[in-house]
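Participant: Sharing a model that was predicted from the sequence below.
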Amino acid sequence: MSNELIASTTNLVREAGARLLDRYSPCNRVTTRTELFAALRRNDEAVTDLLRPALLAALPGSGWEEDEHATGPIAGGARWVVDPVGGNLNLVHGMTDWNIGVTLVRDGRPDFTVLYVPLSGEMFTATAGGGAFLNDHRTTVSAKTDLAVALTGTGQARPGHAAPLARRVGAAITAMQQHALYVRASVPVGHQLAQLAAGRMDVHWQFENVRSHIGPVLLVREAGGIVTDLDGKPWDIASSGYVAAAPGVHAAAFEIVGTN
């Protein structure tokens, strides 16, 4: 991964963030289904229309993942996985937890990722084997070793949960509330994983594993976190879910979540 490509990618993401800031207001509201989905689509298009041609041109021969919410393996070669507006619903409703995520994936493995939070100006980046950073300062996961003082969380990877999955999520939240200090159920998922990489949260788990998670998971790994699938094996993009945590609390968190 060249420094030039990293720099051009982060610059493009900042530019995309400026587009969204022009659309954001704490007074944003929608009232109908038609208004809601039109606003979501306009926000996605504002980012994608900028990033897609520019990123493909920056790395000739690379591909583009059409659906960041898809599951399963990613095609080989170099491919861009972009979450145009992580937390788009939050932006549309005037809330502050939303971001832009871009990841370069090579042969199914994340090579470089950037997650940008325009409202705070926080730029999270990581390269495979090169560490994780927040605004050019290296980040490390929490040093906690006691789940009883841990801030944990989960969230919906995409709209809609079938009844069995909804019950599983609810049971895991209930179980975790009996052991952790606090359980946060919120979106976007990438935001929680970035907070974990920065040492602000201690545990994040998912019973879904969509393609847009691949970059934020790299942030956690490069910051020294442990990410396993729900069988305790090393995570990959085809896993059904995962537990991401600081090393000192991963085992305890996995024991709770992995049995639900």
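Facilitator: Cool, the structure landed.
Participant: rest of the way, CA atoms for contacts and neighbours
Facilitator: Will do.
Participant: Going by neighbour count, list what's buried in the longest helix seen in the chain.
Facilitator: For the chain, the helix with the greatest residue count under DSSP state H is helix 33-58. Residues of helix 33-58 classed as buried under the neighbour-count rule (16 or more other C-alpha atoms under 10 Å) are 39-40, 43-44, 46-48, 51, 55.
Participant: swap in stretch 228-242?
Facilitator: 228-230, 235-237, 239-242.
Participant: Of all the residues in the host helix or strand of Thr125, which ones are buried?
Facilitator: Counting by DSSP states H and E, the element that carries Thr125 is strand 122-127. Across strand 122-127, burial judged by 16+ other C-alpha under 10 Å covers 123-127.
Participant: which residues touch the helix or strand that that strand is followed by?
Facilitator: Toward the C-terminal end, the helix or strand that comes next after strand 122-127 (DSSP H and E) is strand 131-134. Here strand 131-134 makes contact (C-alpha atoms under 8 Å, 6 or more residues apart in numbering) with 122-126, 138-140, 197-198, 219-220, 222-223.
Participant: rerun at 6 Å
Facilitator: The set of residues external to strand 131-134 that reach it, using C-alpha atoms under 6 Å, 6 or more residues apart in numbering, is 123-126, 138-139, 219, 222-223.
Participant: and if you look at stretch 169-186?
Facilitator: With contacts defined as C-alpha under 6 Å, 6+ apart, stretch 169-186 is touched by 147-155, 257, 260.
Participant: Swap in 10 Å and give it another go.
Facilitator: Around stretch 169-186, the neighbours that count as contacts under C-alpha atoms under 10 Å, 6 or more residues apart in numbering are 87, 97, 146-157, 161, 163-168, 192, 201-207, 252-253, 256-260.
Participant: one more structure, for comparison:
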Amino acid sequence: MDYELLCTKVIAITRLTGNFIRKESMSFDAGAVEFKGLNDLVSYVDKNAEKQLVKNLAKLIPEAGFTTEEKTISRKGEIYNWIIDPLDGTTNFIHGIPTYSISVALYENDQPVIGVVYEINRGEMFSAYKDGGAYLNNKSISISSRTSLSECLLATGFPYYQFEQQEQYMKLFAEMMRSCHGLRRIGSAAVDLAYVACGRFDAFFEYNLNSWDVAAGAFIVQQAGGKILNFEGGDEFLEKRQILATNAKIDQEILDLMEKHFNS
């Protein structure tokens, strides 16, 4: 398979759906919001964006399966599977905060081969394909070169449901704040990961995320030279629903703090 050509086609499809979301944001009525669960919001924009993505991506690989956030389709492909978040940062979108994105990943035999994250309002298209490196608007990107946590800017997400580990997590936050340049919470995990890939953030960590939140962004980080781990330092970040993305230079410092405050 020509991954580079396929990635180019995925970018075009993603940009088209991004145009739809941008247009809808101009007249969006917050009264159209539905609740999937505690603090878990969805709108017709999410659902229609997902349908557009599925329809167009299905043309590229008809036999491929889909895992999607809004579950407008759910089927398992034998070899190829798309993992899609049509609007990562729905809460931002609903409240008029201009940081949200589309996340599209393609897995081949359970391994990522394409990742695309489109930060819609800034028009920033992050992409990667197998053995091809990582890109922002077609220009090559790479992770940061900082080697000490004290020099770094980190990103995270706050738990908005399943609060059982909130106390430990807040203790971890407190020490992180004293150990680095700062912590940022943007509200879109896909964007956080993309920012690690291009060196804006030096690391990102969060738990209780789903595969559609992180599949594309994690692959882009890896192709940019970064490292993706769970909170114990293992590779099973999707299975554990814990993700630590770093520039591959500060991961041990962060893992030591996680062991002290979160994993103990």
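Facilitator: Arrived safely. It should be emphasised that the depicted structure is a prediction, and the values quoted were computed from it without experimental measurement.
Participant: Identify those among the contacts of stretch 169-186 of structure 1 that sit within strands.
Facilitator: The strands, defined by DSSP state E, take in 151-154, 203-206 from the contacts of stretch 169-186 of structure 1.
Participant: Now for Ile84 of structure 2: which residues touch it?
Facilitator: Ile84 of structure 2 neighbours (C-alpha under 10 Å, 6+ apart): 50, 53-54, 66-71, 102-106, 116, 211-216.
Participant: now do 6 Å
Facilitator: The contact partners of Ile84 of structure 2, by C-alpha under 6 Å, 6+ apart, come to 68, 103-104, 212.
Participant: Also Pro234 of structure 1?
Facilitator: Here Pro234 of structure 1 is in contact with Thr228 (C-alpha under 6 Å, 6+ apart).
Participant: Kindly indicate which of the buried residues of helix 33-58 of structure 1 lies nearest Ala16 of structure 1.
Facilitator: Nearest to Ala16 of structure 1 out of the buried residues of helix 33-58 of structure 1 is Val47 (C-alpha to C-alpha; 5.4 Å).
Participant: which position in structure 2 aligns with that closest one?
Facilitator: By TM-score structural alignment, Val47 of structure 1 lines up with Ala49 in structure 2.
Participant: Quickly note the distance from that match to Leu136 of structure 2.
Facilitator: From Ala49 of structure 2 across to Leu136 of structure 2, the span is 22 Å (C-alpha to C-alpha, to the nearest Å).
Participant: how close does the closest residue to Glu34 of structure 2 other than its chain neighbours sit to Lys36 of structure 2?
Facilitator: The shortest distance from Glu34 of structure 2 to any non-neighbouring residue, by C-alpha to C-alpha, 6 or more residues apart in numbering, is to Val42 (5.3 Å). From Val42 of structure 2 over to Lys36 of structure 2 the distance is 7 Å, taken as C-alpha to C-alpha.
Participant: Thr17 of structure 2 too?
Facilitator: To Lys36 of structure 2, Thr17 of structure 2 is 23 Å away according to C-alpha to C-alpha.
Participant: quick one: the helices in the stretch 151-264 of structure 2?
Facilitator: For the stretch 151-264 of structure 2, helices defined by DSSP state H, counting those that start in this stretch occupy the ranges 166-179, 189-197, 211-223, 237-240, 251-261.
Participant: Buried residues of stretch 104-120 of structure 2, list them for me.
Facilitator: By 16+ other C-alpha under 10 Å, the buried positions in stretch 104-120 of structure 2 come out as 104-107, 112-120.
Participant: same check, this time on stretch 11-31 of structure 1
Facilitator: Under the neighbour-count criterion of 16+ other C-alpha under 10 Å, stretch 11-31 of structure 1 has 12-17, 19-20, 24 buried.
Participant: Per the alignment, Glu232 of structure 2 pairs with which residue of structure 1?
Facilitator: Aligning on TM-score structural alignment places Glu232 of structure 2 opposite Asp231 in structure 1.
Participant: ok, and the closest non-adjacent residue to its match?
Facilitator: Closest residue in space to Asp231 of structure 1, ignoring its immediate chain neighbours: Gly258 at 7.1 Å, by C-alpha to C-alpha, 6+ apart.
Participant: and what of Ala180 of structure 1?
Facilitator: Using C-alpha to C-alpha, 6+ apart and skipping the chain neighbours, the partner closest in space to Ala180 of structure 1 is Ala148 (4.5 Å).
Participant: In structure 1, what range does stretch 102-112 of structure 2 match?
Facilitator: Aligning stretch 102-112 of structure 2 against structure 1 (TM-score structural alignment) gives residues 100-110.
Participant: Return the distance of that stretch from the chain's centre.
Facilitator: Centroid separation for stretch 100-110 of structure 1 versus its chain: 12 Å, with C-alpha atoms, centre = their mean, to the nearest Å.
Participant: And the contacts of it?
Facilitator: Residues contacting stretch 100-110 of structure 1 (C-alpha under 6 Å, 6+ apart): 74, 76-86, 111-116, 215.
Participant: can you tell me which of those residues are in helices?
Facilitator: Using DSSP H, the contacts of stretch 100-110 of structure 1 in helices are Gly215.
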